[in-house]
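# pasting the sequence and the predicted model now:
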Amino acid sequence: MKKIINDVDNIVPEMISGLVRTNANLVRQIPNTTAVVRNDAKFSEEKQVGIVSGGGSGHEPLHAGFVGDGMLSAAVAGQIFTSPTPDQIYEAIKAVDSGKGVLLIVKNYSGDVMNFDMAKEMAEADDINVKSIIVDDDISVENSEFTQGKRGVAGTVFIEKILGAAAREGKSLDELVELGKAAIANTKTIGISLRAATVPAVGHPGFELKDDEIEFGIGIHNERGYSIEKIAPSKDLAQELSDKILADFSDQDGKFAVLVNGMGSTPLMEQYIFANDVLNHLQEKNIEVDFSKVGNLVTSLDMLGVSLTLMKVDDEWIKWLNEPVETIGW
C-alpha cells in the first residue's frame, strides 16, 4: 500500500485541518470536532434554514467540499467509511441554527441514520427545530452490508445543491423537507468499478477483480454489486447503465439532469469520454438533458470506476442546479 499519510489513526483530523487551513475564507472547524461550518461573511448575516450533512470520510469532496453559500451550512466527517458520532453532529446543528430550523441530509446507511437521529433528538431537547431526509438513490441493490434498503450515493450532491439553493432563496424547513423528498424520489444512480478501494487501515483492495473484469452496482464503501462482466468499450457501459436507470423511472418524459461521478482514481479524460457516450445514448432515445456535470464529487478513496446519476427535473430545479455557489468542491 502506498499512501501519502502520516499516522493511519490520525488521517481524518489531519485532513480536516488541511482543508480548513487552505480554505479559511470558506469554512472553519468547530472546536474539538471534525465538523466544518461556513465561514464566509454572508453566513452570519443570513437568517435561513441551516443544512447539515455528513458521513464517513473517504468520499471527498463530499461533504465538507460542499459547505458554503448556496449549498451546505455545515458538514460532519466520521472516520473512514464510518458515521460521525451524534455529539459531533449535534455541535454542527447548534452552529448553524439561526432560528429558522435545521435540515439534516442523511445518506441511507444504518450508522448514519442512527447517529443523525440521535443528534436530532439532542438538538430538539434544546428547542431547535430539526428535520431530516434520507437519500437512497442507488438502485443497484436493495440491501447491502451497510444498509436496510437502497444506499445513498452520488445523487446526494444534486440533493444538496438543490436544497442549498432553495434555502438561500428563503424556503421554510417544511418546504425544504417536501422538496428534498421529491428530489430524492426522482434521483437514481448506479456505480461501476474496475478496481476496489484500499482502506488505509486494511492495506489492500476491498475485493479483487481480474484485469479484464468490471463490477456493476458497487457501493461507495467497497460493497459488492450485482454482476461481474468483461470490460467493454465506454459506449457499451454507458448504454447498459443508462438503460437500467431509465427503466427504474415510471416514465421517461420530461427533462433530466446527468451526473458522471469519478470514484477516485478514474482520470477526467475517461470520465468525459463516458459522459459523451451517455449523452449520445440519451439523445438517441430522445431524452432531454438540461443539466450535466462531470467530476470527482463523491469518491471512494482510490477506487477505479465511475457512477452515473440521472435526475428527473423541472425548470425550477434546473435553475437551482445552475446557480453559482461558493464552495470548495462544486
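Noted; the coordinates are in hand.

# CA atoms for contacts and neighbours, from now on please.
Fine.

# any buried residues in stretch 304-319, and which?
Neighbour counts using 16 or more other C-alpha atoms under 10 Å place 304, 305, 306, 307, 308, 309, 310, 311, 312, 313, 317, 318 of stretch 304-319 among the buried residues.

# in strands only, show me those residues.
When DSSP state E is applied, the buried residues of stretch 304-319 are split such that 304, 305, 306, 307, 308, 309, 310, 311, 312, 313 fall in strands.

# so the fifth one makes contact with residue 187?
This points to residue 308. No. If you go by C-alpha atoms under 8 Å, residue 308 and residue 187 don't touch, sitting 10.6 Å apart.

# from residue 304, how far out is residue 73?
Residue 73 is 30 Å from residue 304, where distance means C-alpha to C-alpha, to the nearest Å.

# now do residue 102
36 Å.

# just to revisit the earlier point, what is in contact with residue 308 and residue 187 at once?
Common contacts of residue 308 and residue 187, defined by C-alpha atoms under 8 Å, 6 or more residues apart in numbering, are absent altogether.

# could I get the contacting residues of residue 200?
By C-alpha under 8 Å, 6+ apart, the residues touching residue 200 are 1, 3, 8.

# the longest helix in the protein is where?
The residue-count maximum for a helix in the chain (DSSP state H) belongs to helix 268-284.

# downstream of that helix, the next helix or strand is which one?
Using DSSP states H and E, the next helix or strand after helix 268-284 towards the C-terminus is strand 288-295.

# now do that following strand: which elements does it pack against?
Under the contact criterion of 3 or more C-alpha pairs under 8 Å, 6 or more residues apart in numbering; DSSP states H and E, strand 288-295 touches strand 255-262, helix 268-284, helix 315-322.

# got the residue ranges for the helices in the stretch 1-150 of the chain?
For the stretch 1-150 of the chain, applying DSSP state H, counting those that start in this stretch gives helices covering 11-22, 86-96, 110-124.

# what's in contact with the second one?
The one in question is helix 86-96. Helix 86-96 has contacts (C-alpha under 8 Å, 6+ apart) with 30, 33-37, 50-52, 73-76, 102, 115-116, 118-120, 122-123, 128.

# take this one as well and set it beside the first:
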Amino acid sequence: MKKLINGVDTVLSESLDGFCAAHADIVTLGEERKFVRRATLTPGKVALVSGGGSGHEPLHAGFVGHGMLDAACPGQVFTSPTPDQMLAAAAAVEQGGGVLFIVKNYEGDVMNFEMAAEMASGEVMTVVTNDDVAVENSDFSTGRRGVAGTLIVEKVVGAAAEAGADLAACKALGDRVNARTRSMGIALTSCTVPAAGKPTFTLAEDEMEMGVGIHGEPGRRRVKLMPAAGIAAELIEAIAGDLGAEARGDAILLVNGFGGTPAMELYVMYENARAELEKRGVRIARSLVGTYVTSLEMAGCSLTVTMLDEEIARHWDAPVHTAALRWKM
C-alpha cells in the first residue's frame, strides 16, 4: 500500500485539519472534528446537513458553503458517521428555518440519520438519494444506492434554501430532483482502504466491473474491458431505460471520476455519453465533468443524468461557492 499518510489512525483527522485550514474563508471545523460547517451562517435559512463515510472526497465536506450545504459529517473511511455527529452538526447550523438531512441510501447512513432526526430538538426532514440504477439491492443498502446524483440534489436544494424556500419546499424539491436523477458507474481498478491495507477486490488486466458501487461493491457483472464508446452506450442504455418516458428534453450530464481517472478520459466519456443521449432525444443543457464523488484512488467513472425543468435549471445555475464547486451567474 502506497499512500501519502502518516498513519492509518490519523489520516482522517489530519485530512480534516488540512481541509479546513486550506479553506478557512469558507468552512470551519466543529468541536472534536464531528462536522465541518460554513464559516458564516444565514439567520432564518433552512440548514442543509449531509455526510457519510470518508474516502469519497470532495463529497460531502467539499460542498459546504454558499449555495449548497451548511454542514457535513465525516465518518471513518467508508463508514457512516454517528448520530451524535449529526446532532452536533444540526445544532450548530440550525438558524430558525429547520434542518434538512440529505442522506445517501446506505443502511448505516439511513439508520444513523434517522436516529439523529428522532433525537433532534427542532424540526428535521430528510431526503434520501437512491440514483444508482446498477443494482436494486447490495450488502450496503436496501433498495438502490445513493451515489453521484447526491451532488445534484445538494446543489439544487442548496440554492433553493439560499433563496428562502422553507423546509417543506426544500424537501419536496430534493425528492423531485432525486426522482429525476439516475446514475451508473464502472471500475477499471479497485481501491485500497487504509485500514485494510490491500485492494477491496481484484480485477484482471482485461476486466472491468460494470455497475460498481462507490465503496467497491459489486455491480451488475464483471466484463472484458471495452472501448469508451461501448461503456458509455451500456451505461446510458441503463440510465435512459430506467428513466423511461421521462428521458426526453433537457438534462444535466455529470461525468464523475472515482479518484484515479485522468481528466482526458473523463472528457472522452462525456463525448460518448452525450452522443448516446442525443440519439435518444435528450439535449445536454448543463454539464459537469470532474472528480467529485470518489472511491479513494479507484480508476473508473460514473455517469449521472438529471432531467431538467425550469425550477431545477434555475437553482442549478444559481451562484455557489464551496471548496469543490463554485460559479457565479
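All right, it came through fine. Quick caveat: nothing in here was measured; it's all calculated off a predicted structure.

# give the contact list for residue 267 of structure 2.
Counted by C-alpha under 8 Å, 6+ apart, residue 267 of structure 2 has contacts 255, 289.

# cutoff 10 Å now
255, 273, 289, 290 (C-alpha atoms under 10 Å, 6 or more residues apart in numbering).

# one more: residue 316 of structure 1?
Contacts of residue 316 of structure 1 by C-alpha under 10 Å, 6+ apart are 162, 166, 322.

# now swap in residue 330 of structure 1 and tell me
61-62, 65-68, 71, 157, 161, 293, 295-297, 324.

# so which residues of the stretch 151-300 of structure 2 form strands?
With DSSP state E, counting those that start in this stretch as the criterion, the stretch 151-300 of structure 2 has strands at 181-187, 207-210, 221-224, 249-257, 282-290, 300-307.

# which one of those lies nearest to residue 238 of structure 2?
Residue 238 of structure 2 sits nearest to strand 181-187 of all the strands of the stretch 151-300 of structure 2, at 7.8 Å, using C-alpha to C-alpha.

# where in structure 1 does the closest one align, residue-wise?
Counting by TM-score structural alignment, strand 181-187 of structure 2 pairs with residues 187-193 of structure 1.

# got it, and stretch 134-152 of structure 2?
With TM-score structural alignment as the criterion, stretch 134-152 of structure 2 aligns to 140-158.

# chain center to the matching stretch, what's the gap?
11 Å (C-alpha atoms, centre = their mean, to the nearest Å).

# how about that stretch: buried residues?
In stretch 140-158 of structure 1, counting by 16+ other C-alpha under 10 Å, buried: 140-141, 144, 146-147, 149-158.

# what of stretch 27-38 of structure 1?
Buried positions in stretch 27-38 of structure 1, judged by neighbour count with 16+ other C-alpha under 10 Å: 27, 28, 29, 30, 33, 34, 35, 36, 37, 38.

# end-to-end on that stretch?
5 Å.

# of the helices of the stretch 1-150 of structure 1, which is nearest residue 204 of structure 1?
Per C-alpha to C-alpha, nearest to residue 204 of structure 1 of the helices of the stretch 1-150 of structure 1: helix 11-22, 16.9 Å.

# which residues touch the alignment partner in structure 1 of residue 56 of structure 2?
By TM-score structural alignment, residue 56 of structure 2 lines up with residue 59 in structure 1. By C-alpha under 10 Å, 6+ apart, residue 59 of structure 1 lies in contact with 77, 80-81, 153-154, 220-221, 263-264, 296-302.

# would you indicate which residues of the match of strand 181-187 of structure 2 are buried?
187, 188, 189, 190, 191, 192, 193.

# make TSV from those residues and add distance to residue 199 of structure 1 to it.
Formatted as TSV, those follow (distance: C-alpha to C-alpha, whole Å):
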residue	distance to residue 199 of structure 1
187	28
188	26
189	23
190	22
191	18
192	18
193	15
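
# quick one: which of those residues is nearest to residue 241 of structure 1?
Closest to residue 241 of structure 1, out of all of the buried residues of stretch 187-193 of structure 1 and judged by C-alpha to C-alpha, is residue 190, at 6.8 Å.

# you'd agree the closest one is up against residue 237?
No. Counting by C-alpha atoms under 10 Å, residue 190 of structure 1 does not reach residue 237; the two are 11.2 Å apart.

# give me the common contacts of those two.
residue 216.

# aligned to residue 78 of structure 2, what sits in structure 1?
The alignment partner of residue 78 of structure 2 in structure 1, by TM-score structural alignment, is residue 81.

# how near is its match to residue 111 of structure 1?
10 Å.

# which neighbours do these two have in common?
55, 56, 146.

# in terms of distance to residue 288 of structure 1, which of those ranks first?
residue 55 (32.9 Å).

# which residue packs closest to the closest one, ignoring adjacent ones?
residue 83 (4.9 Å; C-alpha to C-alpha, 6 or more residues apart in numbering).

# count of neighbours near the one you found?
Residues near residue 83 of structure 1, counting by other C-alpha atoms under 10 Å, number 23.

# also residue 8 of structure 1?
12.

# distance of it relative to residue 202 of structure 1?
Counting by C-alpha to C-alpha, the gap from residue 8 of structure 1 to residue 202 of structure 1 is 10 Å.

# what's the answer for residue 293 of structure 1, then?
Remark: distance between residue 293 of structure 1 and residue 202 of structure 1 (C-alpha to C-alpha) = 33 Å.

# can you pick the most crowded of the contacts of residue 316 of structure 1?
Most neighbours among the contacts of residue 316 of structure 1, by other C-alpha under 10 Å: residue 162, with 24 neighbours.

# so that residue touches residue 325, yeah?
No. Residue 162 of structure 1 lies out of contact with residue 325 (C-alpha under 10 Å); the separation is 11.1 Å.

# shared neighbours, those two?
Counting by C-alpha under 10 Å, 6+ apart, the residues touching both residue 162 of structure 1 and residue 325 are 70, 71.

# for the aligned residue in structure 1 for residue 240 of structure 2, which non-adjacent residue is spatially closest?
Under the alignment by TM-score structural alignment, residue 240 of structure 2 pairs with residue 246 in structure 1. Of all residues not flanking residue 246 of structure 1 in the chain, residue 252 sits nearest, at 6.8 Å (C-alpha to C-alpha, 6+ apart).

# list the contacts of the one you found.
246, 285, 286, 287, 288, 312.
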